Structures are given as structure tokens and as C-alpha cells.
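Chemist: Sharing a sequence plus its predicted fold:
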Amino acid sequence: MTRFITPRYFTEPQSQAVEQSLKRLSIGDPEGIRVFIIALEYELAEYEKLPQEDVTETVVSATTPAPELARIADLAEQTATALTGLAGEARAALLLQLSTSDRFGRRHDDAYVGAVSAELLRIAEACGSSTLPVPAPTENDRLRPADEHFIRTLAEAYYECFETLADDNGGEPFYSLLQDIFEISDLRINLDLERLQGLLH
């Protein structure tokens, strides 16, 4: 544990915040908590020395339509099919209502229904073949090598101080502790529980 001896990294309020997080999550005893905070300060200082590789943001084309457009395509196609299949009194009632409500006094007949149905199918086809640019994962969406190293090293310190594996119980309460540490230390590391479990195995 001598590797954890280092000048203070945290301010007093930050150190107290980490201690409160550990207590709130029922992690460790007073001595374990004290040593873990020292270890954490050491690893934060080391983390700042690691290369913080930038992630270049690029744009790629989606291979499938955007969900909103796909939904419109389905609705337009269904509406076109329903209009075309409408017959008898229901068709006559619709055409009459459309004609009487038209502010320009236009007559709506079977040709109008056919034209509207064709336009709806054109919209469906356009929506079905459209794709939206999808941004590639940005720096906030992916873990850099420095982030992964920092998290794995903290997992080791967690085990050394508390004699508990970080991935026990599906990664809790270690995951919640990490989220508190990121916030207290103002680290912009976007980590979900599934990604953490992958790192720890």
C-alpha cells in the first residue's frame, strides 16, 4: 500500500464528499475508507499524467431509415391501402364530406382518391429510402484508454481496501461509487453498468 503515499489531490470538501459516498453505500470500515481515499487521490494524479487521446468526431450514413421516417412510411402505406379499398357508402360519405368542406368548392371523386393514394405511396417510398446522418461516438460516448486504465486501477484499490471484488453483485456498489467519484472529481467519463462489467471481466 506504500504506492498510495502522495501529496493531497482533493480539497477537504471533496475528500469529505468521497467519504460520505462510501458511508452512504455502506462500503468499508473507517480504516479502509481512509486508505481508499489516499489511493484514489494517488490514482487521480496518475490519471492526469496519462495521454488523454482525443476522439475524432465523424459522420457516417445510417444504413436504415430513421425510426420517425420508418413509422411515417408504414402509416402512409396503410392509409393509401385503406383509401384504395374504401367502397360503398363509406367511400361516398367521405367524398361528400371532402367536397362540402372544401373552401374552394372543388369536387372530390374517385380520381381524387386515386391521386391521394398515389401521393401517400410516394411519401412512403421516400421515407423508406431516406437515411439521416448519424454522428459517430464522441469523446463523451466512449472510454479512452486512460479512462479504462483508471477504472481498472480503482477496482484493484477497491479490492485491496475493502476485500471485495468490484464486480461482485453485478458491479454494485462499485458502479455507484464510481459515478460519485466522477462527479466529485469533475471527470467527464461516460460509463454505464454494462460497460463497467465488460471492463472488469
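Modeler: Nice, I can see it.

Chemist: Please count neighbours and contacts with C-alpha atoms only from this point.
Modeler: OK.

Chemist: Tell me the secondary structure at the spatially most central residue of the chain.
Modeler: Among the residues of the chain, the smallest C-alpha distance to the mean C-alpha position (Cα atoms, centre = their mean) belongs to D141, namely 7.8 Å. Counting by DSSP: H, G, I helix; E, B strand; the rest coil, the backbone at D141 sits in coil.

Chemist: ok, now Y9?
Modeler: Assigned with three-state DSSP, Y9 falls in the coil class.

Chemist: How about the one 10 residues further on?
Modeler: Three-state secondary structure (criterion: three-state DSSP) places E19 in helix.

Chemist: Please, where are all the helices along this structure?
Modeler: 12-24, 30-49, 67-85, 88-101, 110-129, 145-162, 174-185, 193-200 (DSSP state H).

Chemist: Below is an additional structure, to be compared with the one above:
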Amino acid sequence: MTRFLAPRYFSPEQIGAVERALTELSIGDEEGVRIFIIALEYELAEYEKYASDQEPPEMQTKAPDPELAALSRDLLQALTQIKQLPAESRRWMLERLSTEDMFDRRHDQAYLDAVTTQLARIAEACVCSTSDQHIIAELGEAEKHFIGVVAEAYFECFETAPGKNGGEPFISLLQRVVEISGLDIPLEKSRLEPILSTIG
């Protein structure tokens, strides 16, 4: 498996969370897990660079009213801006939040990841179909590429096709990784299957 040295995308807490997810899903041995996390950090960093140069995919849904549609757009824009903050600006913001917190709580990268995950959930909740059925956004090219290379890394590290057994446990792992990373990538199974079917 050919990989460049990965940047330190994850905090130690996030690495621990990915390791727990792999353990809970009974995926891989110690060496496979180590190599997979290295590959994952590299691909996440590449995805953020690639995604920042592309327009976000359109939501194929109708909002119940204009106010919620506008709120959803504003939240998605805010998410993009937060993710693109330079490291120094992000550090300053978190330090300011910690200093001014009336309960003396610590605000670190894990806190910021949790906030962005919740903002993404609110943005999704503001948008629904006319039949009140939740419809996931289309995957953009950056998202398709990211899912594909992570699936390839999964196959190479664990010698298991990601699309096997209806995509499990790979899809569950991918969902956990997206949540841990604070990314807003829709993971509808029907849209993952064409990507996974080409690997392995």
C-alpha cells in the first residue's frame, strides 16, 4: 500500500475515538488499524483542500418555508468558514471561548468538532421534502473521491471488500469517522453502493 507521510489531522482524542470505533466494529488487527489511521488522516487533509475549491452539492429537497431554507444556507456557509479557519485563528477563538466561559469549561478541537456536527444536523433538519421524508444531499465530486479512497484504504488494510455484506461494517465505520471529524458528508446507502461496488 503506497501512502505519503500523513499530516496530523486528528487530535489524540479523535485518534482514540477512531480506534474505539474500529474495536467496537471488530475491524482489523493492531498493524492494520495503525496503517488505516495514517491513511485516513492523509485523505481527510486532502479532502478538505479539495472540497474548499468546489461548490457545495445542492440539496435535492424543498424547505417547508423560506426562513428555514435561509437558515440552512447560512449554517452551511458558517460550517464552511469554520472548517477553513487558519490554525492560529482557530486557536485564538477557542482560547477566547475558554477564557470567557462562566463555568470555566475548556473549549478545544473536540468541542469545535461537536459544535460543527450539531450545526450540520440543524442545517439538515431545516430542509425536508414535501412528503416530510428526509432526503440527503447529492454527493459532490470531492465527497465521492474521499469515500472512494477511504474505501480503498479499508480494503488494503483489512483485506475485506467495503461493499461486502451490504456495506457493513464499512458504512458504519465511515459514519463514525465523519462524525469524529466534524464533516458534513451525506452517507445515504443507495449513493454509497455504486462507489463501494468498484472496490475489491
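Modeler: Everything's here; your move. This is a predicted model, so every value here is computed, not measured.

Chemist: so what number do they get for TM-score?
Modeler: With the length set by TM-score structural alignment, normalised by the length of the second structure, the two chains reach a TM-score of 0.57; 127 aligned residues with a Cα RMSD of 2.5 Å.

Chemist: Export the helices of the first structure as a markdown table, with columns for distance to T2 of the first structure and mean neighbour count.
Modeler: As requested, the helices of the first structure are arranged in a markdown table below (distance: least, Cα to Cα, whole Å; neighbours: other Cα atoms under 10 Å):
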| stretch | distance to T2 of the first structure | mean neighbour count |
| --- | --- | --- |
| helix 12-24 | 20 | 16 |
| helix 30-49 | 10 | 18 |
| helix 67-85 | 55 | 16 |
| helix 88-101 | 84 | 13 |
| helix 110-129 | 62 | 16 |
| helix 145-162 | 12 | 18 |
| helix 174-185 | 22 | 17 |
| helix 193-200 | 24 | 14 |
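
Chemist: T58 of the first structure is nearest to which of the ones you listed?
Modeler: Using Cα to Cα as the criterion, the shortest distance between T58 of the first structure and the helices of the first structure is 19.4 Å, found for helix 145-162.

Chemist: With the second structure overlaid, how far apart is that closest one on average?
Modeler: Following superposition, helix 145-162 of the first structure is found to deviate from the second structure by 0.4 Å on average (mean Cα distance after the TM-score superposition for the first structure).

Chemist: Counting by contacts, list what that helix packs against.
Modeler: Helices and strands in packing contact with helix 145-162 of the first structure are listed as helix 30-49, helix 193-200; criterion 3 or more Cα pairs under 8 Å, 6 or more residues apart in numbering; DSSP states H and E.

Chemist: Packing partners of the first one?
Modeler: Counting contacts by 3+ Cα pairs under 8 Å, 6+ apart, helix 30-49 of the first structure packs against helix 12-24, helix 145-162.

Chemist: possible to save the helices of the first structure as CSV with distance to M1 of the first structure?
Modeler: CSV is the format used below for the helices of the first structure (distance: least, Cα to Cα, whole Å):
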stretch, distance to M1 of the first structure
helix 12-24, 19
helix 30-49, 8
helix 67-85, 53
helix 88-101, 82
helix 110-129, 60
helix 145-162, 8
helix 174-185, 20
helix 193-200, 21
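
Chemist: Select, out of those helices, the one closest to P135 of the first structure.
Modeler: helix 67-85 (15.6 Å).
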